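[1] just coords:
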């Protein structure tokens, strides 16, 4: 199936959808550690907890999943913005007003998702999208250098917070605000009450508590320096989209091989060490200990290279007949990624919270990984069937309709 001709736009869109679907599977597995409220193998009592195997699976998650898939999703976000701008230029239309309106709708939808689950990334991406837009004016070289600097910057930022604790004040303020709001709205003021709340609260009580969750979420994002990490990937993705790197893959294969080679050479040992630090007892990272700085270093050096290696491998796989067919199966999930991402939160809440099935803390990494894969297979089937009848996923349709201030055609072969 390989060709030296430029890749057609339709094929590029299918690949991006497949990559997006691949990314949300990894994000779901990573998020299940929080959605399931898994407490670690020391409390391993129950049919869905496997002490030794859960520890091993958790290590593999840290090594191969932690950070890699939100990095890919961030890359795709910047890539997508670049393509929207290019399409506007091709039609001699200023795409910026529509993009900005699209980002504002993202803020609204992300805020609503935060009320369902505090781990939302949509609101965060929309905020950073407004920062990306003015940066687009710089050259590709400048954007790539800036992206790399931003991705590595948490090393310096963590050291500064270790040395000057006052710099952690924004995160502390957000955490404290979260505590105050949580106590006022949900009556939670310690860990014991929190667990009791998760086990016995109603859905409405959870919604109220998630208002406080907004402050916890952004306190966490400030603490872990997620802003420069994600913005850096936005910039790299923007360059990929603007330069037509993937469209001209045949001419760029040598670069892809270098990205894969260096990504594996640097990424695998760095992420192995990252998994060692993340699996160690204690909480050195959040206590601003020296081990936390070492963890930050290997994270910065390892996560993005390995994520880019994943992308490069999938680029090459997609050019092969068998790989193309396999990724084609995944692409419907990515085409309606927002709807499927929201579904993950709804399913996670229903399965694990006491207001639902109540499997809170009762499922370890082995079984929740299998659970994620089963949900993903279900989403492949559901998304494929859905897109045979509808133009977009339900959330994508709402997003698009609000963006263009006009009800979009929803059903295939329909004017309604």
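    Right, received. Where do you want to start? None of the values given here were measured: they were computed from a predicted structure.
[2] Please count neighbours and contacts with C-alpha atoms only from this point.
    OK.
[3] Quickly note the distance from residue 14 to residue 325.
    Distance of residue 14 to residue 325, computed by C-alpha to C-alpha, to the nearest Å: 11 Å.
[4] name the helices or strands packed onto the helix or strand residue 343 falls within?
    Using DSSP states H and E, residue 343 sits in helix 337-352. Applying 3 or more C-alpha pairs under 8 Å, 6 or more residues apart in numbering; DSSP states H and E, we find helix 337-352 packed against helix 9-35, helix 394-404.
[5] ok so, going back, residue 14 and residue 325: who's more crowded?
    A count of neighbours by other C-alpha atoms under 10 Å puts residue 14 above the other of residue 14 and residue 325, at 20 against 13.
[6] just checking, that one touches residue 331?
    Yes. If you go by C-alpha atoms under 8 Å, residue 14 and residue 331 touch, sitting 6.1 Å apart.
[7] ok, second structure coming up, stack it against the first:
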């Protein structure tokens, strides 16, 4: 813990790295048609630069920062429950009040700011994770892996079956009925990148974008169903990590190194293999979606946990540095930084702002990522020197507890 508060520097700093890192992938969805996130073929063409940029992001970043957020959410859930119990408060009341308001923040974010919201997902899954608050670490990890495996199996049967269908449907002497069946699937809206529609929508005004999202009001619920078998296990692992001291830096340095060696190299090799396989088949939609939804799940989980161990060592090694102090502050204000980033990015790229949507290459987006990182690091620490919470953290806490919280230190 830090010297003068009940906060853990490892949690806050890791959250700071995660909120910065997630922008490195989200920037694609902010600035380009949605399918560009899944495959470089959808937008930018198969140039060396575009492919290499996508491959590096897929191997090293994609899903791992979101995974860290999920781990940290589970760890924070346990921390809040323990804090409430220690004070004789109702952990259930506090938790579900927090989740209720987080869900409302998430829906507001989705409908009125950006479609890539994860707050509603976390609030929904967080309500389920609370049921396991008394479980021991070993039990949490065991069932997390079981749920994760069930999710992979269900998605694998669906997407793997589609990949098999594609194989037989595209053979030179394919059965006409099989080819027709596959044609209906591949020409459905689910596999249509529809780049021109995205360009027209997000280069336009504010209200048409809102109306489009309102017409797809079910999308946040769909995301919960699609993601629960990954998000819930990660939260459960994060809960276990808080209980056994992993995520708070209580383990020996050698133990973290062991897990880094076990998970990071293998995870990177598997991710690189999947990326190379997609490159070999020309990033066709079926294989791209299958890798995105299913086959990258295991290496993504490995790298999420491996990155957590690596970051803990880095944070502890440089805990006294000015940079880690600023990253820690960015993590303490991660809620504000996350929503603030959405406001900034949509204002830059959407038509009602500077209208740069679809105009820049993947390489050209990095200055916006670096600029936003600098913004996070510059404002967060001075703000928290004077105030107890980030602006939105204070609002969320006040709403959840039903009274205004003390803000000035």
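    All right, it came through fine. Note that the structure is predicted; figures quoted are calculated from it, not measured.
[8] one step back: just the residues contacting the following helix or strand past the helix holding residue 343 of the first structure, thanks.
    Moving toward the C-terminus from helix 337-352 of the first structure, the next helix or strand (DSSP H and E) is helix 365-389. With contact meaning C-alpha atoms under 8 Å, 6 or more residues apart in numbering, helix 365-389 of the first structure is reached by 25, 28-29, 32-33, 36, 38, 48-50, 53-55, 57-58, 329-330, 332-333, 336, 340, 393, 411-412.
[9] Run through the helices of the stretch 1-150 of the first structure in chain order.
    9-35, 51-64, 68-90, 96-114, 122-135, 140-163 (DSSP state H, counting those that start in this stretch).
[10] Can you check which part of the second structure the fourth one sits on?
    Under TM-score structural alignment, the match for helix 96-114 of the first structure in the second structure covers residues 92-110.
[11] mean distance, the matching stretch to its aligned residues in the first structure?
    Superposed on the first structure, stretch 92-110 of the second structure shows a mean distance to its aligned partners of 0.8 Å (mean C-alpha distance after the TM-score superposition for the first structure).
[12] Could you pull up the residues touching the residue nearest to residue 271 of the second structure when sequence neighbours are not counted?
    Nearest residue to residue 271 of the second structure, sequence neighbours excluded (C-alpha to C-alpha, 6 or more residues apart in numbering): residue 59, at 5.1 Å. Contact analysis of residue 59 of the second structure by C-alpha under 8 Å, 6+ apart lists 268, 271-272, 275.
[13] Alignment lookup: residue 59 of the second structure to the first structure.
    In the first structure, the residue equivalent to residue 59 of the second structure is residue 63, according to TM-score structural alignment.
[14] Can you tell me how far the residue lying closest to residue 94 of the first structure once chain neighbours are set aside is from residue 321 of the first structure?
    Nearest residue to residue 94 of the first structure, sequence neighbours excluded (C-alpha to C-alpha, 6+ apart): residue 88, at 5.7 Å. The spacing between residue 88 of the first structure and residue 321 of the first structure, counted by C-alpha to C-alpha, is 32 Å.
[15] swap in residue 14 of the first structure?
    In terms of C-alpha to C-alpha, residue 14 of the first structure sits 14 Å off from residue 321 of the first structure.
[16] cool, and residue 338 of the first structure?
    Separation of residue 338 of the first structure from residue 321 of the first structure (C-alpha to C-alpha) stands at 28 Å.
[17] In terms of neighbours, single out the busier of these two.
    When residue 338 of the first structure and residue 321 are compared for neighbours, residue 338 comes out ahead with 19 against 11, by other C-alpha under 10 Å.
[18] who's in contact with that one?
    393, 395-396.
[19] Need the counterpart of it in the second structure.
    Aligned counterpart of residue 338 of the first structure in the second structure: residue 335 (TM-score structural alignment).
[20] what separates that match from residue 201 of the second structure, distance-wise?
    Taking C-alpha to C-alpha, one finds residue 335 of the second structure at 27 Å from residue 201 of the second structure.
[21] Residue 121 of the second structure corresponds to which position in the first structure?
    Residue 121 of the second structure maps onto residue 124 in the first structure, by TM-score structural alignment.
[22] quick one, what contacts that match?
    Residues near residue 124 of the first structure by C-alpha under 8 Å, 6+ apart: 107, 110.
[23] Which of the residues in whichever strand or helix holds residue 273 of the second structure are classified as buried?
    Using DSSP H and E, residue 273 of the second structure maps to helix 253-280. By 16 or more other C-alpha atoms under 10 Å, the buried positions in helix 253-280 of the second structure come out as 256, 259-260, 263-264, 267-268, 270-272, 274-275, 278-279.
[24] and which of the residues you listed is nearest residue 286 of the second structure?
    Using C-alpha to C-alpha, residue 278 comes nearest to residue 286 of the second structure of the buried residues of helix 253-280 of the second structure, at 10.2 Å.
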